[in-house]
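> Any chance you could fold what I've pasted below:
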Amino acid sequence: MNISFIAHDRKKDDMVQFVTAYEQVLKEHTLFSTGTTGERIMEATSLSIHRFQSGPLGGDQQIGAKIAENEMDLVVFFKDPLAAQPHEPDITALIRLCDVYSIPLATNMATAEILLRGLQRGDFKWREIVKGNMEEGRQ
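Below you'll find the predicted structure:
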């Protein structure tokens, strides 16, 4: 599974704690992240992460492109709901793409934990079926 991590500045510590707690589950998957969030995760864990640009420099859009191409299976995006973000339209577009393409999206630690526990149980096998159907439709 391809999994992306994004965290606003005041949520990066939470993201690092979360990923550290689920490192054993996540090491089985291909991981992506926006720039600084990915750097922080790699410093705290042994995980390898493909890093895109930072969010304000286009990282959210790069992850959105992966979603639109059906190359992302899960997004964990710890948003800071109490701070205005200069790239709010990009954030809204990313969330919209997750909805359009039925990509599971967690915007807080509680939802992220439920999704990761589901991933651990094998509840995401349906993504393989969706990917296969989309590939057939493109031919």
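
> C-alpha only now, for contacts and for neighbours.
Fine.

> right, and the helix or strand after the one helix or strand Gln24 maps to?
In the assignment (DSSP states H and E), Gln24 maps to helix 23-26. Going down the chain from helix 23-26, the next helix or strand is strand 30-33, by DSSP H and E.

> which helices and strands sit right next to the helix or strand just after that next one?
Using DSSP H and E, the helix or strand that follows strand 30-33 in sequence is helix 35-44. Applying 3 or more CA pairs under 8 Å, 6 or more residues apart in numbering; DSSP states H and E, we find helix 35-44 packed against strand 2-7, helix 12-21, strand 49-51.

> re earlier: what's in contact with the helix holding Gln24?
Helix 23-26 is touched from outside by Val19, Thr45, Leu47, Leu116, Gln120, with contacts defined as CA atoms under 8 Å, 6 or more residues apart in numbering.

> Now the two most distant members of those.
Thr45 and Gln120 (18.6 Å; CA to CA).

> Another for comparison:
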Amino acid sequence: MARVRMQNVKNIVLIAHDSRKKDLLEWVEYNRDVLKEHHLFATGTTGALLAKRTELAVTRFKSGPLGGDQQVGAQISEGVLDILIFFWDPLEPQPHDPDVKALLRIAVLYNLPTACNRATADFLVASPLFHGQYDRLLEDFSATRDEFVRGFEP
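Here you go, the predicted model:
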């Protein structure tokens, strides 16, 4: 298995659907002292709201429906991001639902610590593992890829 080392300072991406933005903002304000020690990223509107309301530095991707979720997924697959905090609304259909599903799939595929609600996010940042280096294990999918390729060989 491959390993990805998460450093003491984490790259944390924060995303919230419109109906959950208030919850995420409250959570970030409550955890401001912990989060200010890390690099924060967010999708469009969420990032603008976070930066304005908390005065924390937030690197912004595009809004989710405009490709932001895909940008985040790409950064996860490249090993740039360490933690995903994604307060999504399970009761409200989104115009970019396929992108949301793809993002969650990539987070699981790359064994990224992911919180989709306040309780899980609280547990994540309260964990002793959050405050130091951590080696994330990544499954080696080369055998699966090679088998798939062999299926196309003459």
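
> returning to that earlier point: would you show me how to pick out the buried ones of the contacts of helix 23-26 of the first structure in ChimeraX?
Restricted to buried positions by 16 or more other CA atoms under 10 Å, the ChimeraX selection for the contacts of helix 23-26 of the first structure reads:
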select :19,47,116
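
> counterpart of Tyr22 of the first structure in the second structure?
Matched by TM-score structural alignment, Tyr22 of the first structure corresponds to Asn31 in the second structure.

> would JSON lines of the contacts of helix 23-26 of the first structure with distance to Asp9 of the first structure be doable?
Compiled in JSON lines, these are given as follows (distance: CA to CA, whole Å):
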{"residue": "Val19", "distance to Asp9 of the first structure": "16"}
{"residue": "Thr45", "distance to Asp9 of the first structure": "19"}
{"residue": "Leu47", "distance to Asp9 of the first structure": "21"}
{"residue": "Leu116", "distance to Asp9 of the first structure": "22"}
{"residue": "Gln120", "distance to Asp9 of the first structure": "28"}
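
> Any figure for the gap between the most centrally placed residue in the second structure and Ser77 of the second structure?
Geometric centre of the second structure, nearest residue: Leu84, 2.3 Å, by CA atoms, centre = their mean. Leu84 of the second structure sits 13 Å away from Ser77 of the second structure, going by CA to CA, to the nearest Å.

> before we move on, what about Tyr134 of the second structure?
17 Å.

> likewise Asn117 of the second structure?
Asn117 of the second structure is 23 Å from Ser77 of the second structure, by CA to CA.

> What of Asp89 of the second structure?
24 Å.

> how long is stretch 104-120 of the second structure end to end?
Stretch 104-120 of the second structure end-to-end distance (CA to CA) = 15 Å.

> now stretch 116-134 of the second structure
21 Å.

> Could I get the buried residue list for that stretch?
Quick answer for stretch 116-134 of the second structure (16+ other CA under 10 Å): Cys116, Asn117, Arg118, Ala121, Leu124, Val125, Phe130.

> May I see the residues you listed organised as a markdown table, with distance to Arg5 of the second structure added?
Formatted as a markdown table, these follow (distance: CA to CA, whole Å):
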| residue | distance to Arg5 of the second structure |
| --- | --- |
| Cys116 | 23 |
| Asn117 | 25 |
| Arg118 | 25 |
| Ala121 | 20 |
| Leu124 | 17 |
| Val125 | 17 |
| Phe130 | 12 |
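
> Closest one of these to Ala16 of the second structure?
Looking across those and measuring by CA to CA, the closest to Ala16 of the second structure is Cys116, at 9.1 Å.

> got a list of what the corresponding residue of the first structure for the closest one touches?
In the first structure, the residue matched to Cys116 of the second structure (TM-score structural alignment) is Thr107. Thr107 of the first structure makes contacts with Val76, Phe77, Phe78, Lys79, as judged by CA under 8 Å, 6+ apart.
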